[in-house]
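[1] Return atomic coordinates for the entry below.
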Amino acid sequence: MMDIIVAHPGKQHSYRLASALKKDGSLQYYVTTFYAKNSSKLISFIKKFLNEDDSKRLKTRNDKDLDDSEVVTFCKFGGLLEIFVNRFDKKRNFYRWLHRRVSDYFGMKTAKLAIYSHSDAIIAYDTNALKCFDYLIKQKSDIVKILDVSIVPRPVMKKIYDLEITQSGCEKLKEKNRNLWDRHLMNRFQKEIDFADYFLAPSEFVSKSLQECGADKKKIRIVPYGANVESNIIRRPIEAGALLQFLFVGNDFYRKGLPYLIKAMECFKDKAFLTITGSYDNKDPLVAKNMNKSYLRFTGLVTKERMQRIYEDADVFILPSFAEGMAQVGIEAMACGLPIICTTNSGLSDMITNGVNGFVIEAGNVENLKEKMQWFLDHKKEIVKMGEKARNVAKRYTWSRYEKKVAGAVHEIMSEKGK
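    Reported below is the predicted structural model:
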């Protein structure tokens, strides 16, 4: 029997991984910072001051498959402070500084726990694993170090941005991601990859990006994510004279290519409507300039229930992103019966057959984007059929499938290491 620690100071999809290993008997501990334990007096106290939406978000910081005894928390107040600062630090300078401090302390404590508990492996997450892996190496530990990489590695992300800034002059990409031009931070990101023994990647795009950073292809296991939202809605044919409903979902507008989508929409403002869902800053020039345009609607951050309704009201989903891992919003859109337009950098191209359930374009190519948007306007009768094909593909990308595949990948890794 293996003893494996899953460690994440935040959340992401780490609960899914912990649940998968719990079900096959190999989870030793799930380690995090802030966690809504059922027995926690702190959680009971915090609940008194939360509104309905925040109370719902708090409940998501708990994995129903895990017993409280299987969850270890380090730096819980630091983790709670990170959640608070992330909501209010628009420039993210203080947040990034705090995140590094919390992550490093958390990583050190996790490594010490693993050594003390005679763990067989630690699965940690990109941008959070450096100090943990570094400590294990310095202690000459034989604990297997597995890095779960949820997004394209930062060194490759910087190359993508550098190229786009050179070609288009879009300095906002740099302004919003200045940490990528910090040599010290980039060195940390690269070391994290260098220190890992194995990698979990959600898409072929992330796998190739890791190899570009020096990772051995044989050490990478591709395990796609699942959808958090799905729908069985029966879609009706779109009337010939109706406005086509395009949908964009994401918080990092510049990384996800929203400026290019808004530019493309200018050509279709009398024929289509674009809903933009995700948190935003009213002072952001992109938002301020476009907020009151009749063919655009900014919804802000929404609940899971409202998100499903937004998917159901849309006709076509668009994600012109520069850098993703495997954009879950794209899987969700497909699971709700939407054909999609995505980029080669979205991590979704593995799921798309051009002209069948959507289209794949190059990131930053506005003309290519407009061409595909026009195609949907010219072929409205094809949209429902393409959406059903997208839904059929998305049915293969479930969290239950993820759990089986990731557990199998981890067992394969441990067998290869002789554990």
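
[2] contacts, neighbours, all on C-alpha from now
    OK.

[3] For the closest residue to Cys267 other than its chain neighbours, give me its contacts.
    Of all residues not flanking Cys267 in the chain, Lys370 sits nearest, at 8.0 Å (Cα to Cα, 6 or more residues apart in numbering). Counting by Cα atoms under 8 Å, 6 or more residues apart in numbering, Lys370 makes contact with Ala264, Met265, Cys267.

[4] All the helices of the stretch 151-300 of the chain, in order from the start?
    For the stretch 151-300 of the chain, the helices defined by DSSP state H, counting those that start in this stretch occupy 154-168, 172-175, 183-195, 204-212, 258-265, 285-290.

[5] returning to what we had before: tell me if the residue nearest to Cys267 really is in a helix.
    Yes: counting by DSSP: H, G, I helix; E, B strand; the rest coil, one finds Lys370 located in a helix.

[6] how near is it to Ile318?
    11 Å (Cα to Cα, to the nearest Å).

[7] one more to line up against the first:
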Amino acid sequence: MAFTVFGPTYRPRLARREIVGLADPMLPNGYAPPEALVGRTRLQYFKTLVKRARARKVDHAVVESPAYGHALGTIGVHPHEITVVPNSPSASVVTASPRVSRWPLPESGRITLIYPARPYPHKNFDFLGHVAEALATKGRDVTFITTLTAEELTAYSPATQAACIPVGIVTQAQLGELYQAAHAVFFPSLLEVSSATPLEALSLGIPLIAADRDFVHETAGQAAWYFDPRDPHDAASAILRAVAQPDEVKRKVEQGRHLVDNRPNAVDRALRYTELINQHLDEIGQGPRPTVVVAHPAQQHSFRTAEAVATAGYRLRYVTPIYDRPGSLTNRLVRLLHGDARARAASRRSQRLDDDDVVQIYEPVALLLLLLQRFRLSRMPFLVWFRFLVLIFGWKLRRIVEQESAVALISYDTFSAGTFRRLKQTSPQVHLILDMSAPAAPSVDDILESFVENHQGTRAADLLSEERDGFFYQQNTRYAAREIALADHFLAASTFTQMTLKLQGVDPERIHICRYGIDTDPIEPLKHVQSPRPLKVVFLGTLAARKGVADFLMVAKDLQASNFEFVAIGAHDRKKVHVPEDLNVRLTGHVTRPVVNDELATADVIVFPSLADGFGLSVLEAMRSGATAIVSDHAGVSDLIEEGVNGFVVHPGEADLIEHHLKTLERDRHVLARMQRAARATAQGRTWNLYQQELKAALESIIGETQ
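    So this is what the prediction gives:
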């Protein structure tokens, strides 16, 4: 293994693994501001291209600031292979003789400032002459102590030459002594990664007057006077403000020392290097962790899958367009939102994932898709744009899987056919795992066809028949069949999804059941006791024929009595589902999560008569708050229902049986209370931690145990 503190290197690769320190601000695309690029020659630009090519080949990069590490992603250095080791001042500099206070400065006295830097273009040396001229117009003289040689100084303007003292190249100890000769450190650099000069000023208790740039703010915070490094008059004003404010100087100096005391020092930096070297030596001895890519162009439960992969010990790459990561377009948009919109946007982030494990692609395309989803006039633009996103997402995803040398890709139903087909051709060794968030679409189509035949003449049958005749429905069904045929393994949330896959000829050994879970802490259960109040029955989800809303409405119609309260929580398309105004059903429409939680907190029973559902998290959420469940055997959550213990299981279309169970529970509130307690216990036991364990077992079966 090779460790290079200041890289990149240009020698032939000699080690199995290379760790290289990168700090050239010209390396990342777009990191340098335009003013720092003025005067760059073609040769310098060519050298930067060579450095970028070499930097891409390192196994692990060490950088001095998070912002620079993030920027390296623009040239192909993956965030997961970057470690931030913050810069620190040189011990030889900060252990020089104690600082002698040179403040306050007499009004007529010459101001002496120090600027230790080499003559690189971005160091902005010609700016010093302009600052001296601006101060002269205000009646003050200034001298800049620089570490330029006399010969180097001749390359700058006469005004700069007149204002500067070139002491030449000095040792670290000599630099510490030079700091003592100045009233303040002047730092007008246009571009840095993380310069030691501001740190040295703060450590020595010397006032810092610096460029108003992020690389200084990250180090000095509010402990410096800032100016625009392109405006000499602004710089002159900053210098004069410092001169005129001895009390402020004292306050900022103390604040600066506090900042430095809370940063890693040179010893900490060396220890971090040692830890990094040992970590990589251990990995070389053990072999690299297998990489598993989890990819979803939207969200759904993919956060949880990614968390489970990382927890299981695999090296994770979570590929998604929309993620609330600092610096992302999503993050900037979230700041503009308020109320419920901001709360929903905040859910686009996992607190358990490292930002470096997340790879965002096609973020603007996906954000536009969300905007199209808000339009109610026509779904055609949304569906067309959705397929476009799936297409380009798949192209990029295949390249990421190949670049990462992944052993497995977990992708999701309705998104994966194209990616799977190309990877079968280019990377047949990759395990292609299809996460079935819904039952197998071709089998579901057979179920819906049977329902339509058995319920001819009903509004539900007519709606389902219309849906099945739709162009996109038929396209998606055919797409799903191709997807299933291409997958190597399947993650199913329930035995119902498993059954639909078996009907498509999938070997049961290739199906791994990983049931979803919930977080059990946000909602406290209601104390359900025998009471004369009406029995509250809720339906949670979109009011659609496929969700079995017809059964719910039929029961509500038959039980038009004061001892029942029916509530439908979810979006309602009145053109497709008609709810008579005199029906004993309260429609909430689409509501926020807090409102849903409030409704569930007082619910006694949830009815979920879906015709085909891979799981049904809404049922588990209702059970968490103490509601018993009546669910369809075509809903995956029925796996968790013990008949007569925590709920009941019915077949789609059995509205009369749902009605019978509700009458029983309304009549015997003691039985209801017992079943509600059991429902609550079931939900408490079905956490996402259990899902993680099941997914880990599935991956170990497919890939093998992590090392």
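
[8] Need the TM-score between these chains.
    Overlay of the two chains. TM-score (TM-score structural alignment, normalised by the length of the first structure): 0.93; 413 aligned residues with a Cα RMSD of 2.1 Å.

[9] Dump the contacts of Lys370 of the first structure into CSV; add neighbour count as well.
    Shown next, in CSV, are the contacts of Lys370 of the first structure (neighbours: other Cα atoms under 10 Å):
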residue, neighbour count
Ala264, 19
Met265, 22
Cys267, 13
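
[10] Which one of these is nearest to Ile413 of the first structure?
    The closest of these to Ile413 of the first structure turns out to be Ala264 (Cα to Cα; 45.0 Å).

[11] Looking at the alignment, what corresponds to the closest one in the second structure?
    Counting by TM-score structural alignment, Ala264 of the first structure corresponds to Val555 in the second structure.

[12] hang on, the earlier thing: now the helices of the stretch 151-300 of the first structure in JSON lines, please, with extra columns for distance to Asp24 of the first structure.
    Conversion of the helices of the stretch 151-300 of the first structure to JSON lines gives the following (distance: least, Cα to Cα, whole Å):
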{"stretch": "helix 154-168", "distance to Asp24 of the first structure": "33"}
{"stretch": "helix 172-175", "distance to Asp24 of the first structure": "43"}
{"stretch": "helix 183-195", "distance to Asp24 of the first structure": "27"}
{"stretch": "helix 204-212", "distance to Asp24 of the first structure": "26"}
{"stretch": "helix 258-265", "distance to Asp24 of the first structure": "41"}
{"stretch": "helix 285-290", "distance to Asp24 of the first structure": "47"}
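
[13] so who does the equivalent of Val650 of the second structure over in the first structure touch?
    Structural alignment (TM-score structural alignment) places Val650 of the second structure against Ile361 in the first structure. Shown in contact with Ile361 of the first structure (Cα under 8 Å, 6+ apart): Pro320, Ile341, Cys342, Thr343, Thr344, Asn368, Leu369.

[14] So which of the residues you listed are in helices?
    Asn368, Leu369 (DSSP state H).

[15] Which of the contacts of Ile361 of the first structure has the largest number of neighbours?
    Neighbour counts for these (other Cα atoms under 10 Å) peak at Pro320, which has 28 neighbours.

[16] show me what contacts the equivalent of it over in the second structure?
    Aligning on TM-score structural alignment places Pro320 of the first structure opposite Pro609 in the second structure. The contact partners of Pro609 of the second structure, taken as Cα under 8 Å, 6+ apart, are 547-549, 551-552, 630-632, 635, 650-653.

[17] where does Ala2 of the second structure sit relative to Arg546 of the second structure, distance-wise?
    In terms of Cα to Cα, Ala2 of the second structure sits 60 Å off from Arg546 of the second structure.

[18] can you pull the contacts of the corresponding residue of the first structure for Leu463 of the second structure?
    Correspondence of Leu463 of the second structure to the first structure, assessed by TM-score structural alignment: Lys172. Residues in contact with Lys172 of the first structure (Cα under 8 Å, 6+ apart) are Tyr254.
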